[in-house]
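>>> Build me a structure from this.
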Amino acid sequence: MSVQIRRAGDRFRTSSEWLESRHSFSFGPHYDPANVGFGFLVAHNDETVAPGTGFGTHPHQDLEIVTWVLRGALAHRDSEGNSGIVHPGLAQRMSAGSGIRHSEWNDGGQPVHYVQMWVRPDELDLPPSYQQSEVDLASGELVPIASGLPKHARSTAIRINQRSAGMSVARLGPGRTVDLPAAPYVHLFVAQGTVDLEGAGDLGTADAVRLTGVDGPRVTAGPDGAEVLVWEMSD
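Here you go, the predicted model:
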């Protein structure tokens, strides 16, 4: 069993006039051979983009790219003719497959804050595709957002091309609890608020935990509530 806490301030940082980004794993010019991913996750970026700016058209290949917006709105356009506005409560997935080009832009009047996660697919050279779907988090439970796990086949908002990975989100009121899934690899990210992780202690906004072989510890929200993003992955 292993529990590794990664504090927000210890993550790789990319900063410019229009972008503030913190990377959980090696990304771009930031390289650590001991930190290139976890399970099937190869990128987990916490991004804030200024109004009227964003990422111009650029390519991807053989990645399942999941975007979850926390504040503001992000405009997506890609070379397959897909477009959409991603806002809080809407899950987005782009399967890069054999190759796709896309842009991500903040057309709004306020900064957009979002988390973008890249997962290795279980098949290469798939046809590129796009999906987005509204999500209801009112239950206070872990809600499957983007998953290829067989157990989530009927419940996930959007599907990814990786049968061994799935991401769920819980929006917790003050003092509310949720049990993490029991899986070979679990990645917990505190998107907003504070929580107490059973056996590990207090976590703040943008802190992350990598759990290996741990049997479903409990997460309890702090006095102002919390939102947590949880990836569960098998071997």
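
>>> from here on, contacts and neighbour counts on C-alpha atoms
Noted.

>>> isn't residue 84 right up against residue 67?
No - taking CA atoms under 8 Å as the definition, residue 84 is not a contact partner of residue 67, at 12.0 Å.

>>> Comparing those two, which residue is more hemmed in?
Relative neighbour count places residue 67 above the other of residue 84 and residue 67, with 22 against 16, counting by other CA atoms under 10 Å.

>>> thinking the more buried one is in contact with residue 92, fair?
Yes - counting by CA under 8 Å, residue 67 touches residue 92, with 5.3 Å between them.

>>> List the buried residues of the helix or strand hosting residue 44.
Per DSSP states H and E: residue 44 is located in strand 41-49. Neighbour-count burial for strand 41-49, with 16 or more other CA atoms under 10 Å as criterion, is recorded at 41, 42, 43, 44, 45, 46, 47, 48, 49.

>>> ok, the residue nearest to residue 167 when sequence neighbours are not counted - contacts?
If you skip the residues right next to it in sequence, residue 167 has residue 231 as its closest partner in space, 4.3 Å away by CA to CA, 6 or more residues apart in numbering. With contact taken as CA atoms under 8 Å, 6 or more residues apart in numbering, residue 231 is in contact with 165, 166, 167, 168, 185, 186, 187, 188.

>>> and the angle from the helix or strand hosting residue 231 to strand 41-49?
Secondary-structure element containing residue 231, defined by DSSP H and E: strand 218-233. Counting by axes from the mean of the first three to the mean of the last three CA atoms, to 10 degrees, strand 218-233 points 120 degrees away from the direction of strand 41-49.

>>> can I assume residue 68 sits in a strand?
Yes - counting by DSSP: H, G, I helix; E, B strand; the rest coil, one finds residue 68 located in a strand.

>>> Proceed likewise with the subsequent sequence, for comparison:
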Amino acid sequence: MGFLKRLLGSNKKPTEQVSKQFENIPSENESDGSRGNAILEFHRSIQTGINWNELNDVEFGMWLPNEKDPRFSESSIVEKWDVIYSITKDYWSYIAADILKILDEIDEETFRIGLPEDFQAFAFLTTEGEQIVFSISQEKGIRFHFSETTSLEYRSDFMDHFIAYCNAWKSLVKQNNGEQDEDLEFDKWWKYTLEVSKGVEEKEPLNGVGKIVK
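Below is the predicted model of the structure:
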């Protein structure tokens, strides 16, 4: 656990320090450099946290229909959320702590954090100027809510980077004999939401899944 503490106790955007930490860890099947790059690339994608009132007056959701992605049941986004939930259910304390640290919401010494019973959300701006909402809760887990004006291509790319980031944390925790998190079963919320949403969509178009009410 010493490495994890050093990594998560570093500077807010610890590009140089994280890179040096990876140089000191023996490689196994996957290079630690690639793990470090996955984490750093995701760090770099977040520019700064923003106030809630700075959000554009548009809808935000885990999935929102657009011309290229009109049906939830056929969306490539669904599979990405399946993967995200399968990983975060065991490593949510590490992932949530690291993201909240990037957003300057927790102190630099915190390397694991519990999920709140009540829903909490934090808005941020990406380096490409996109607005995204990050939310956490024991019921629904770790989620991102994208603006209706954000393209499908950007949503997909962001989620792919996040999946690589989550896999990197999973690998690091395992390699350093870190503890897996208690299964809060928030993936059951996603499976239920998936089932209900697909059922509704058989009868009428969906206007969104996992939408944020501003």
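
>>> what's the TM-score here?
Here the TM-score of the superposed chains, computed with TM-score structural alignment, normalised by the length of the second structure as the reference length, equals 0.24; 90 aligned residues with a CA RMSD of 5.8 Å.

>>> With residue 220 of the first structure as the reference, measure out to the residue nearest to residue 167 of the first structure.
In this structure, residue 231 of the first structure and residue 220 of the first structure are 17 Å apart, going by CA to CA, to the nearest Å.

>>> Equivalent analysis for residue 194 of the first structure, please.
Look at residue 194 of the first structure and residue 220 of the first structure: by CA to CA, they are 9 Å apart.

>>> out of these two, which sits in the busier spot?
residue 194 (24 against 21).

>>> doesn't residue 202 make contact with the more buried one?
Yes - counting by CA under 8 Å, residue 194 of the first structure sits close enough to residue 202 to count as a contact (7.3 Å).

>>> Next secondary structure element downstream of the strand holding residue 44 of the first structure?
From strand 41-49 of the first structure onward toward the C-terminus, using DSSP H and E, the following helix or strand is strand 54-60.

>>> What angle do strand 41-49 and that next one make with each other?
Note on geometry: by the same axes, to 10 degrees, strand 54-60 of the first structure and strand 41-49 are set 160 degrees apart in direction.

>>> and strand 54-60 of the first structure, what does it pack onto?
For strand 54-60 of the first structure, the contact count by 3 or more CA pairs under 8 Å, 6 or more residues apart in numbering; DSSP states H and E identifies strand 100-105 as packing neighbours.

>>> after the strand it packs on comes which helix or strand?
In the C-terminal direction, the helix or strand that comes right after strand 100-105 of the first structure (DSSP H and E) is strand 112-119.

>>> Please find the angle between the direction vectors of the helix or strand just after that following strand and strand 100-105.
Tracing the chain past strand 112-119 of the first structure, the next element assigned as helix or strand by DSSP H and E is strand 129-134. Between the axes of strand 129-134 of the first structure and strand 100-105, defined by the same axes, to 10 degrees, the angle is 40 degrees.

>>> Strand 129-134 of the first structure packs against which elements?
Contacts of strand 129-134 of the first structure with other secondary structure elements, assessed using 3+ CA pairs under 8 Å, 6+ apart, are made with strand 90-95, strand 158-159.

>>> Export those to CSV and append columns for mean neighbour count.
Shown next, in CSV, are these (neighbours: other CA atoms under 10 Å):
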stretch, mean neighbour count
strand 90-95, 23
strand 158-159, 24
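
>>> can you pull out the helices in the second structure?
Secondary structure of the second structure (DSSP state H): helices at 2-8, 15-23, 32-45, 76-102, 152-175, 187-201.

>>> how about the first one: buried residues?
When burial is assessed from 16+ other CA under 10 Å, helix 2-8 of the second structure yields the following buried residues: 4, 7, 8.

>>> I figured the last one hits residue 98, correct?
Same thing as residue 8 of the second structure. Yes - between residue 8 of the second structure and residue 98 there is a contact at 6.6 Å, judged by CA under 8 Å.

>>> Find the nearest non-adjacent residue to residue 189 of the first structure, please.
Take residue 189 of the first structure and drop its neighbours on the chain: the residue closest to it by CA to CA, 6+ apart is residue 208, 4.4 Å away.

>>> so that neighbour touches residue 5, yeah?
Yes - using CA under 8 Å, residue 208 of the first structure and residue 5 qualify as a contacting pair, with a distance of 6.0 Å.

>>> For those two, work out which one has more neighbours and name it.
With neighbours defined as other CA under 10 Å, residue 208 of the first structure and residue 5 compare such that residue 208 has more, 23 against 15.

>>> quick one: the more buried one from residue 230 of the first structure, how far?
Applying CA to CA, the value for residue 208 of the first structure to residue 230 of the first structure is 10 Å.
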